[in-house]
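Colleague: Have a look at this fold, sequence not included:
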């Protein structure tokens, strides 16, 4: 079963820290900042008759101050609604992971007696791996579905970076470079 989460994005100019308190209303809010285009004109001093060269750099857009934080952890839904994901702080470790249907699924390990193959995660050490879980781990537990992390967006928190495309999520441990990419019809752990 796939959850489909609707998200309303509030676009506003932003200044200051990305750790400012976010509103806690029933809607999902994101602040997007767009740097203005910059133009640089250069005159080559060695060739007096050469015309000036003008270069225009495209503006950059960065997602900041997103409303994904709940209880020192960060939760989001994939753009296609197929995965519930999180960067979570636990008492003895921090991890990033996603749960939802994916294919192919590796063989169930002998020591997994509960749900296998519906989630993948990366922890503080070691490569990304499928997980054995008895329920949904990567959800804030709020009655409203967790906010969608839009396609092309990046969420970097607690030493992990998760990014999305229209149909996939990639999460990486910033220190070890281990992680995973998961989609409905593909997955990779590294």
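Modeller: Ah, there it is. These numbers were taken from a predicted model, which means no experiment stands behind them.
Colleague: Please make it C-alpha for all contacts and neighbour counts, starting now.
Modeller: OK.
Colleague: What is the burial count for residue 122?
Modeller: Using other C-alpha atoms under 10 Å, residue 122 has 28 other residues around it.
Colleague: what does residue 181 give?
Modeller: Residue 181: 22 neighbours (other C-alpha under 10 Å).
Colleague: can you tell me the helix or strand for it?
Modeller: strand 179-183 (DSSP states H and E).
Colleague: what about versus this one:
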């Protein structure tokens, strides 16, 4: 997993959004830095990162496409993205720092240190940042 403990880079527990959580059925958004782009649908999310200082774990044999350029939650499970396409450059809105979006059971919070997404039913999710990542 990550080489630096999440607690040392601010990727641990989710801070509370400073603004109310906006409920949507779907959203395509990016962080204010434009380094992270996410595609959120009811019960699932895929976030990808442009610049990062970490490497993903080795590509599993089950992935024959691009590996590790982001993270996703699907069916209540969080993992690295295995895909032949990208969501980078597709965002139609910016999710300001301190704001959160929810679609179904999945909520994403845009923080200064990281994008954090969680499936509130399974409690699985991820944090994604330049410095590090955390799957939980």
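Modeller: Great, that's in hand. These figures come from a predicted structure and were not determined experimentally.
Colleague: what stretch of the second structure does the strand holding residue 181 of the first structure fall on?
Modeller: Aligned by TM-score structural alignment, strand 179-183 of the first structure falls on residues 125-129 of the second structure.
Colleague: related to what we said a few turns ago, quick one: the strand holding residue 181 of the first structure to the second structure mean distance?
Modeller: Here the mean offset of strand 179-183 of the first structure against the second structure after fitting is 0.3 Å, by mean C-alpha distance after the TM-score superposition for the first structure.
Colleague: what's next to the helix or strand just after that strand, contact-wise?
Modeller: Heading C-terminal from strand 179-183 of the first structure, the first helix or strand you meet, by DSSP H and E, is strand 186-189. Outside of strand 186-189 of the first structure, the residues within contact range by C-alpha atoms under 8 Å, 6 or more residues apart in numbering are 102-104, 127-129, 178-182.
Colleague: can you redo those residues as TSV with distance to residue 81 of the first structure?
Modeller: Shown next, in TSV, are these (distance: C-alpha to C-alpha, whole Å):
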residue	distance to residue 81 of the first structure
102	13
103	16
104	19
127	25
128	22
129	21
178	24
179	21
180	18
181	15
182	13
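Colleague: Assess the claim that residue 94 of the first structure and residue 125 are in contact.
Modeller: No - look at residue 94 of the first structure against residue 125 with C-alpha atoms under 8 Å: they stay out of range, at 9.8 Å.
Colleague: Show me which of these two is the more surrounded one.
Modeller: More neighbours surround residue 94 than the other of residue 94 of the first structure and residue 125, with 18 against 14 (other C-alpha under 10 Å).
Colleague: How many neighbouring residues does residue 33 of the first structure have?
Modeller: Neighbour number of residue 33 of the first structure under other C-alpha under 10 Å is 17.
Colleague: quick one: the helix or strand that contains residue 121 of the first structure aligns where in the second structure?
Modeller: Secondary structure from DSSP H and E places residue 121 of the first structure in strand 116-122. Strand 116-122 of the first structure corresponds to residues 67-73 in the second structure, going by TM-score structural alignment.
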